[in-house]
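[1] Sequence and predicted structure below; questions after.
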Amino acid sequence: MQIKELTGERAWRTYTGGKLLDILHKKENSSDSHYPEEWMFSTTIARNSGREDIVEGLSYLKNENKLFVDFIKENPKVLGEKHIQKWGVNLGVLVKLIDSEERLTIQVHPNNQKAKELFNSKFGKTESWHILDTREEKSYIYLGFKEGISKEKFKEYFIEQDLNAMLNCLNKIEVKKGETYLVKGGVPHAIGAGCLILEVQEPTDYTIRVEKTTPSGFVIDDKMCHQGLGFERMFECFDFIDYSEKEIRNNFQMKETEISFEDGRKVNEIITYKDTSCFSLMRLMINNKIKIEKNETYTCLYVISGIGKIEDDLQEIKLEKNVQIFIPANKEFNILGEKLNILLIKGPNVK
């Protein structure tokens, strides 16, 4: 089976952004809008109240009139035998580019246990944020409850819709380009204004929102807040565990670890299966030619910068900024390039 280049799909969201995505795709008259996300390697349909008849968020094979999800269904072996045995014919991961003009609303996603209990889904929505860039000199994320915040007090602020008080319940963390944060299901969070992020997550769109109005004034439908659970039951998705800022950085900010191989390859591990069983994330820095041996499960590549090509015994594909490559299981390939900075994404652990 051939290596496939994919194209991402923009998805409507309640918040605004996306100008940097327009620039990335060299669009004329780039602007912010309610399409601030590009969903990549996506077999997941976006959940938007009032837009149920619109299918959005699904990736395509580049230059082929075929959805990536249909390609997977027709060729399940590309996922790898062990992956199929454990996860079925489901990619098990979703990757997004997120460009936030405004702060996202405070939200939480279910962990696997709550996803099964409340949504009858084997996938929750643990996610990670790799900071690609920022619009502002200082940009922030909001992550985890501060010390001393109780469930009763937070629910009181929600009922009153005291947005400032709710936001003040979370740790405000300054972020810089190149940093990565792991956000496990159950942990409340909000991406701040001016962040360009590559998000790797479980393949669902279950988002519980506690703000009924976005910072720019967009009124959010009740169902978009509680996802059909109702306002009382949605609080079951929150883990009411408090953290200091130091604990947030120690527990959720990932440290890149360089691993060198005898053939000269260097791989930076960012998120491993020791951190979460949901996915893994690595960085490849390539200035010549490297050979990647067969792997028992599929691989997703996203090019951050540099130029080069990926080749196997059947074809070669040009690599440059924003190229998205899906590599089937048990596929041997070479990457050649100069100053290539590539993120390598794997789906859920099969062991």
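    Cool, the structure landed. Numbering: from 1, shown residues only.

[2] can we go C-alpha only for contacts and neighbour counts from here?
    OK.

[3] what's stretch 280-296 in contact with?
    Stretch 280-296 is contacted by residues 80-82, 265-273, 329-348 when judged by CA atoms under 8 Å, 6 or more residues apart in numbering.

[4] And L340, which helix or strand is it part of?
    strand 333-346 (DSSP states H and E).

[5] and that strand, what other elements does it pack with?
    strand 280-286, strand 289-292, strand 299-311 (3 or more CA pairs under 8 Å, 6 or more residues apart in numbering; DSSP states H and E).

[6] part of a helix, is N65?
    No. Using DSSP: H, G, I helix; E, B strand; the rest coil, the assignment for N65 is coil, not a helix.

[7] Now for it, how many residues are close by?
    Per other CA atoms under 10 Å, the neighbour tally for N65 reads 8.

[8] Let me know the outermost residue of this protein.
    Distance from the C-alpha centroid of the chain, by CA atoms, centre = their mean, peaks at E262 (32.0 Å).

[9] In terms of helices and strands, where is that one?
    Assigned by DSSP H and E, E262 belongs to neither a helix nor a strand.

[10] quick one: it and I290, what's the gap?
    Using CA to CA, to the nearest Å, we find E262 at a distance of 11 Å from I290.

[11] for E64, same thing?
    E64 is 28 Å from I290, by CA to CA.

[12] So the two - more neighbours on which side?
    Each of E64 and I290 has its neighbours counted (other CA under 10 Å); I290 has more, 18 against 11.

[13] Spit out the contact partners of I304.
    With contacts defined as CA under 8 Å, 6+ apart, I304 is in contact with 320-322, 340-343.

[14] Return the distance of it relative to T43.
    Applying CA to CA, the value for I304 to T43 is 22 Å.

[15] dump the residue contacts of E202.
    With contact taken as CA under 8 Å, 6+ apart, E202 is in contact with 92-94, 123-127, 278-279.

[16] same thing but at 7 Å, please
    92-94, 123-127, 278 (CA atoms under 7 Å, 6 or more residues apart in numbering).

[17] try this one next to it:
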Amino acid sequence: MTLYRLPANTPRSFYRGDGRIDTFRGTRPADDPYYPEDWIASTTSRFGAAPTGLTTLPDGRSLAAAIAGDPLWWLGERHVAEHGADPAILVKLLDTGERLPLHVHPDRRFATAHLASPYGKTEAWMIVSAEPGAVVHLGFARDVEPDELAGWVTDQRIDRMLGATNRVPVRAGDAVLCPAGLPHAIGAGVLMVEVQEPTDFSVLLEWEGFAVDGRVAGHLGLGYDLALACVDRSGWGAERLAELRRARHQAADARPGVRRLFAELADEFFAAERLRPDPVSVLEPAYSVVVITSGDGSVEWEHGAPVPVGAGDTLLVPYAAGWCTLRGDVTAVRCKPA
């Protein structure tokens, strides 16, 4: 029985990073900038490119196979009763060396109807670092008609599309929820921890200037007439946007050194916590991914010796590790299934 410190798992992408993941993790930078994501504890493959994206454990087993072989040990009885041997989340590090294209992820209803999946792709971002002036584009600022959106996409009228979105400044420490269906683009200069539903479903609204042919690969094989039906075209004003960034009220029985992130809207999809030992952070038994964002410390667990951790480490914690305690001058983000 063990905790797993995971190496980087970086499938190639169509947008550029800027070396922030290597700096964060203390690894040697790659010559190729098109590795801007680290898929942590992934049992999810790239859309149409399996097995790319899957995590291999340090002992050589694939994580998916290891969980399938002993789901109760990894996930716990309650989780298995609801989800089977599916961890039901995907966690990433993401480094934007350039602004990502405007895109959207389908929700569960659309994915069930058209993609044979019980999961859509609601996601959430915990900003580790951000250059001055960094922004995300989040939702349309006004209602957009179907023909208007289709024309923007067909003709790649990028200035008009981006001009219709909300520009939201972000800085280190921010936590932002992005519901499925909401058009969004992450600006350049950001390193984040992203937690999401376990799919790789993206519909590209923009592709010019990126290393991808959106007319061929941007619509999940559905064609744009159907794919654009998953887009939330409603206007998102300040009040709705504020709900996506609202700080969570802490429960009276909150565990020491643990602060729950994201509004209740996220609860059916995943959970995330910010860990700041005070003097410890107490973690209940749960399958989870812990990303150490700063400092040095150790994780104590019920069944073995403490595991030293430092900034840039990504730790996979099985349910069977039992109660854990994070100690030290350290901060971390913990992601776990709903």
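    Sure thing, it's come through. These numbers were taken from a predicted model, which means no experiment stands behind them.

[18] So after superposing, what's the score?
    After superposition, the two chains reach a TM-score of 0.91 (TM-score structural alignment, normalised by the length of the second structure), with 336 aligned residues with a CA RMSD of 2.2 Å.

[19] on that earlier part again, what subset of the contacts of stretch 280-296 of the first structure is buried?
    Buried members of those, counted by 16 or more other CA atoms under 10 Å: 80-82, 265-273, 329-333, 335-337, 340-348.

[20] Could you count how many residues lie near the residue mapped onto L226 of the second structure from the first structure?
    L226 of the second structure maps onto R233 of the first structure when the alignment is built from TM-score structural alignment. Using other CA under 10 Å, R233 of the first structure is surrounded by 11 other residues.

[21] measure R233 of the first structure to E156 of the first structure for me?
    For R233 of the first structure, the distance to E156 of the first structure - CA to CA - is 15 Å.

[22] Superposed on the second structure, what's the mean shift for the one helix or strand C225 of the first structure maps to?
    In the assignment (DSSP H and E), C225 of the first structure maps to helix 222-226. The superposed helix 222-226 of the first structure is, by mean CA distance after the TM-score superposition for the first structure, a mean 1.9 Å from where its aligned residues fall in the second structure.

[23] Check which helices and strands that helix is in contact with.
    Judged by 3 or more CA pairs under 7 Å, 6 or more residues apart in numbering; DSSP states H and E, the packing partners of helix 222-226 of the first structure are strand 208-209.

[24] Where in the second structure does the strand it packs on align, residue-wise?
    By TM-score structural alignment, strand 208-209 of the first structure lines up with residues 203-204 in the second structure.

[25] mean per-residue distance, that stretch to the first structure?
    Relative to the matching residues in the first structure, stretch 203-204 of the second structure has an average distance of 0.2 Å after the fit, by mean CA distance after the TM-score superposition for the first structure.

[26] Quick one: distance of that stretch to the chain centre.
    Remark: stretch 203-204 of the second structure is offset 17 Å from the chain centroid, using CA atoms, centre = their mean, to the nearest Å.

[27] got it, and stretch 34-44 of the second structure?
    Distance, centroid of stretch 34-44 of the second structure to centroid of chain: 10 Å (CA atoms, centre = their mean).

[28] now swap in stretch 237-257 of the second structure and tell me
    Distance, centroid of stretch 237-257 of the second structure to centroid of chain: 18 Å (CA atoms, centre = their mean).

[29] List the buried residues in it.
    Neighbour-count burial for stretch 237-257 of the second structure [16+ other CA under 10 Å]: 241, 244-247, 256-257.

[30] Please tell me how far the residue lying closest to R10 of the first structure once chain neighbours are set aside sits from L61 of the first structure.
    Distance criterion CA to CA, 6 or more residues apart in numbering; nearest residue to R10 of the first structure, sequence neighbours excluded, is E38 at 4.3 Å. Note on E38 of the first structure: its distance to L61 of the first structure, by CA to CA, is 15 Å.

[31] And for I327 of the first structure?
    Note on I327 of the first structure: its distance to L61 of the first structure, by CA to CA, is 12 Å.

[32] overlap in contacts of these two?
    K4.

[33] For the lengthiest helix in the first structure, grab the matching residue range in the second structure.
    The residue-count maximum for a helix in the first structure (DSSP state H) belongs to helix 151-160. Helix 151-160 of the first structure corresponds to residues 146-155 of the second structure when matched by TM-score structural alignment.

[34] check the fit of that stretch onto the first structure and give the mean distance.
    Overall, stretch 146-155 of the second structure averages 1.7 Å from its counterpart (mean CA distance after the TM-score superposition for the first structure).

[35] any residues touching that stretch, and which ones?
    161, 205-206.

[36] Specify which member of those is nearest to C230 of the second structure.
    The nearest member of the contacts of stretch 146-155 of the second structure to C230 of the second structure, counting by CA to CA, is L205 at 11.6 Å.

[37] Give me the neighbour count for that closest one.
    Other residues close to L205 of the second structure by other CA under 10 Å number 28.

[38] Contact partners for the residue nearest to it when sequence neighbours are not counted?
    Among residues not flanking L205 of the second structure along the chain, H103 sits closest, at 5.1 Å (CA to CA, 6+ apart). By CA under 7 Å, 6+ apart, the residues touching H103 of the second structure are 183-185, 202-206.

[39] Same check on L143 of the first structure?
    Shown in contact with L143 of the first structure (CA under 7 Å, 6+ apart): 170-172, 188-190.

[40] Wait, a strand at it?
    Yes. Counting by three-state DSSP, L143 of the first structure is found in a strand.

[41] Name the nearest residue to it, ignoring sequence neighbours.
    Spatially, and ignoring its direct neighbours in sequence, L143 of the first structure is nearest to H189 (4.4 Å; CA to CA, 6+ apart).

[42] do R13 of the first structure as well
    R13 of the first structure sits nearest to H34 (CA to CA, 6+ apart), 5.5 Å away.

[43] So that neighbour is in contact with K19, correct?
    No. If you go by CA atoms under 7 Å, H34 of the first structure and K19 don't touch, sitting 10.4 Å apart.
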